[in-house]
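Undergrad: when you get a sec, could you give me coordinates for this:
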Amino acid sequence: MLEHDIIIVGGGLAGCRAAVEIARKNPSLDVAVVAKTHPIRSHSVAAQGGIAASLQNVDPEDSWKAHAFDTVKGSDYLADQDAVEILAKEAPDVIIDLEHLGVLFSRLPDGRIAQRPFGGHSHNRTCYAADKTGHAILHELVNNLQRNGVKVYQEWYVMRLILEEGQAKGLVMYHILDGEIVVLRAKAIMLATGGYGRVFNTTSNDYASTGDGLAMAAMAGLPLQDMEFVQFHPTGLYPAGVLISEAVRGEGAYLINSDGDRFMAN
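TA: Below you'll find the predicted structure:
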């Protein structure tokens, strides 16, 4: 039976970033990531447009408060405003930290990180790496996983959690390539398994976005919150489900119907 101090289920941006942070802050811990695909093939690679942060590189009038207001307004005032405040305040430091990890963001002529307009934002605050932001971040996170000695089980599917006296003590997984079943023990388990867009007929989510982690949590008796909030990307090719980056609208593109009318204008 294999054992690690901490197991993170999910090899996307959230899972890889968590693993890197734990490993570099606590190098004595044995950290592992279990992913259904190679991390750079996770659905996070489809995050093309960028990340909002009030760096003020392009618009000196921007602020974390303006970012927070835009976020709450964009949520139709349903967002957890305490969480939004933390996000808006910490976003600039997160961008700088990602740069220190090796992420190559697009630059302004003076060398600072470029920022462009995005839908719903009152200032130019979106940091990006050309049209491959998700891929650029994942690539460097995987490099940092290797640098910090994090074990990555790629192409392993987690079937269920092992519970003992109400606590998760491990998991059962099988190797997608050959069907081998393995039990992993751990002192702590983190779920970072993404969404469940593939339950819908038409979606820009990849085929791995099937909600496995949410199902495991529910089967373990854990409450799930806000399950009705499912992100549908506002621009995609129907019926193929191919995503068209939000950046095209941020750069000035219009949504028009077959008659050439801007049907979202009002």
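
Undergrad: going by C-alpha atoms from here, please, whenever you check contacts or count neighbours.
TA: Will do.

Undergrad: now the helices for this protein?
TA: 13-25, 64-74, 81-101, 133-147, 212-219, 247-250 (DSSP state H).

Undergrad: can you list the buried residues in the fifth one?
TA: Along helix 212-219, the positions that meet the burial threshold by neighbour count (16 or more other Cα atoms under 10 Å) are 212-216.

Undergrad: then the longest one?
TA: Going by neighbour count (16+ other Cα under 10 Å), the buried part of helix 81-101 is 84-85, 87-89, 91-92, 95, 98.

Undergrad: nearest to Asn201 among those residues?
TA: The closest of the buried residues of helix 81-101 to Asn201 turns out to be Val84 (Cα to Cα; 31.1 Å).

Undergrad: number of nearby residues for the closest residue to that closest one other than its chain neighbours?
TA: Nearest-residue entry for Val84: Ala68, 5.9 Å, with adjacent residues in sequence omitted and distances by Cα to Cα, 6 or more residues apart in numbering. Applying other Cα atoms under 10 Å, we find 22 residues neighbouring Ala68.

Undergrad: run this one through as well so I can compare:
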Amino acid sequence: MPSHDVLIIGAGLAGQRAALAAAQAGASVAIISKVHPVRSHSVAAAGGINAAVSVDDDWRSHAYDTVKGSDFLGDQDAIEVMCSEAPKEVLHLEHIGVTFHRNDSGQLDLRAFGGASVKRTAYVADITGQAILHVLYEQLMKHHETVDRYEEWFVTSLIKDDSGACVGVVARDIRTGRMETFAAKSTILASGGAGQAFKPTTNGLICTGDGIAQAYEIGAPLMDMEMIQYHPTTLVENGFLITEGARGEGAHLLNGDGERFMEKYAPNKMELASRDVVSRAEQTEINEGRGAGPNKEGIYLDITVVPKKRTLEALREIVNIGKDFAGVDITEEPILIRPGQHYIMGGVKTDVDGQAPGIPGLYAAGRGRLRLRARRQPPRRELAARHAHLRPPGRRARCGARPARRDARGR
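TA: The predicted model follows:
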């Protein structure tokens, strides 16, 4: 029976980054993935990664944008950790080989993303996830003596001992069908969301919610399972993701009448309002009969307003997707899109260090969560008071309070 200090289920960006950190700390590590690691769904993360790396930016501004974009429902302790550590993490990724795009002066180039008050998205054209995934896998090769990779193994269940602690998993070798028990002092779930429960979805066929279900079966609490994020721009035909980077480069959204309708819903941010606002606006246009396409079931994403040279440089994969899946040259004509399910915002409940309450030894990680840390965070009210200067004049702190829901106009 294989035994390790740290067992990680899932080999996407979260799983590989956790494995690399654990290996560098001297732990023996096993990483189990039901597909080859570089085929993990993180390969589909296209547009970039947010961090306040610009001299004109500040992590506190990033934190406020994140809190505001979550309708003040986000865990502000976790947001503080994520935003304050993001610049260091992006620079670390670049130092280990991620070829982030640079501008003419040699600095990291940054593009605008929805909900951000400044440009703060570092990117590798529109294949950012793929680029980071390959670099992390390459780095794991350096730790082959302490990191065991079980590629194309499927975890069927988590194991608890008599004291209620998670002590490992049962997994199946997909190629042979052989079952094996893996023992571990700590088990990290990084197996992704449950996108295949929805249609349309940007998620790959492997995103079936295995880790969430397995944790629930052994008594781990779940939270925010109703929080499902829709992405504004997915292909009408199949839900294939059209990166937010397209709007970040200046693409327009047009309804069936040719109107740039976001002016009605978010006149300040336009197409770069937060995803929920843009998705609701699009669906409102479709529901009220102003949709585009033969059946008025979509919205036009007009990338022709972006200089062709820039499109071919920064959105080259989307050019290929348009031709291959929609038969459209996006440099010459708009492409038909609609909102599609993108993120599962909820999952296994954890504290700010990623540990599941009540089940020692079980942790959860993901693109929306944090890698394991070893410091205590301040209480949420203390954090809100510390950053009170970030709130707009007249707005009071809402620590944990649920605000009134916004309509399609974001009000």
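
Undergrad: returning to that earlier point: adding distance to Val31 of the first structure, write the helices of the first structure out as JSON lines.
TA: Rendered in JSON lines, the data for those read as follows (distance: least, Cα to Cα, whole Å):
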{"stretch": "helix 13-25", "distance to Val31 of the first structure": "7"}
{"stretch": "helix 64-74", "distance to Val31 of the first structure": "33"}
{"stretch": "helix 81-101", "distance to Val31 of the first structure": "18"}
{"stretch": "helix 133-147", "distance to Val31 of the first structure": "10"}
{"stretch": "helix 212-219", "distance to Val31 of the first structure": "19"}
{"stretch": "helix 247-250", "distance to Val31 of the first structure": "35"}
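
Undergrad: out of these, which comes closest to Ser122 of the first structure?
TA: Taking Cα to Cα, helix 64-74 is the member of the helices of the first structure nearest to Ser122 of the first structure, at 6.9 Å.

Undergrad: just the residues contacting that closest one, thanks.
TA: 53-54, 78-79, 81, 84-85, 87-89, 120-122 (Cα atoms under 8 Å, 6 or more residues apart in numbering).

Undergrad: counterpart of Leu141 of the first structure in the second structure?
TA: Counting by TM-score structural alignment, Leu141 of the first structure lines up with Leu136 in the second structure.

Undergrad: contacting residues around that match?
TA: Leu136 of the second structure is in contact with 13, 16-17, 20, counting by Cα under 8 Å, 6+ apart.

Undergrad: do a quick rundown of the strands in the first structure.
TA: 2-9, 31-35, 51-52, 115-116, 126-127, 151-154, 156-164, 167-175, 181-191, 236-237, 242-243 (DSSP state E).

Undergrad: and of the ones you listed, who's closest to Arg198 of the first structure?
TA: Arg198 of the first structure lies closest to strand 242-243 among the strands of the first structure, at 13.1 Å (Cα to Cα).

Undergrad: mean per-residue distance, that closest one to the second structure?
TA: Following the fit onto the second structure, the mean deviation recorded for strand 242-243 of the first structure is 0.5 Å by mean Cα distance after the TM-score superposition for the first structure.

Undergrad: which residue numbers in the second structure go with that strand?
TA: Residues 240-241 of the second structure are where strand 242-243 of the first structure aligns, taking TM-score structural alignment as the criterion.

Undergrad: likewise stretch 190-205 of the first structure?
TA: Against the second structure, stretch 190-205 of the first structure falls on residues 188-203 (TM-score structural alignment).

Undergrad: list the contacts for the residue nearest to Leu20 of the second structure when sequence neighbours are not counted?
TA: Counting by Cα to Cα, 6+ apart, Leu20 of the second structure lies nearest to Leu140, which is 6.2 Å off, once chain neighbours are set aside. Applying Cα under 8 Å, 6+ apart, we find Leu140 of the second structure in contact with 16, 19-20, 147.

Undergrad: how about Leu104 of the first structure?
TA: Shown in contact with Leu104 of the first structure (Cα under 8 Å, 6+ apart): 129, 136.

Undergrad: what does it align to in the second structure?
TA: Alignment note (TM-score structural alignment): Leu104 of the first structure maps to Thr99 of the second structure.

Undergrad: any idea how far that match is from Ile174 of the second structure?
TA: Distance from Thr99 of the second structure to Ile174 of the second structure, counting by Cα to Cα, to the nearest Å: 34 Å.

Undergrad: same question, Ile321 of the second structure
TA: Note on Ile321 of the second structure: its distance to Ile174 of the second structure, by Cα to Cα, is 31 Å.

Undergrad: how far away is Ala129 of the first structure from Glu228 of the first structure?
TA: In this view, Ala129 of the first structure and Glu228 of the first structure are 31 Å apart by Cα to Cα.

Undergrad: which one of these two has more residues nearby?
TA: The residue with more neighbours, out of Ala129 of the first structure and Glu228, is Ala129; 21 against 6, by other Cα under 10 Å.

Undergrad: who touches the more buried one in this structure?
TA: Contact partners of Ala129 of the first structure, counting by Cα under 8 Å, 6+ apart, are 50, 104-106, 136.

Undergrad: mind checking how far it is from Phe105 of the first structure?
TA: Applying Cα to Cα, the value for Ala129 of the first structure to Phe105 of the first structure is 4 Å.

Undergrad: ditto for Leu98 of the first structure
TA: Taken as Cα to Cα, the span from Leu98 of the first structure to Phe105 of the first structure is 9 Å.

Undergrad: residues in contact with the counterpart of Arg116 of the first structure in the second structure?
TA: In the second structure, Arg116 of the first structure lines up with Arg111, judged by TM-score structural alignment. Going by Cα under 8 Å, 6+ apart, Arg111 of the second structure touches 119-123, 245, 248-249.
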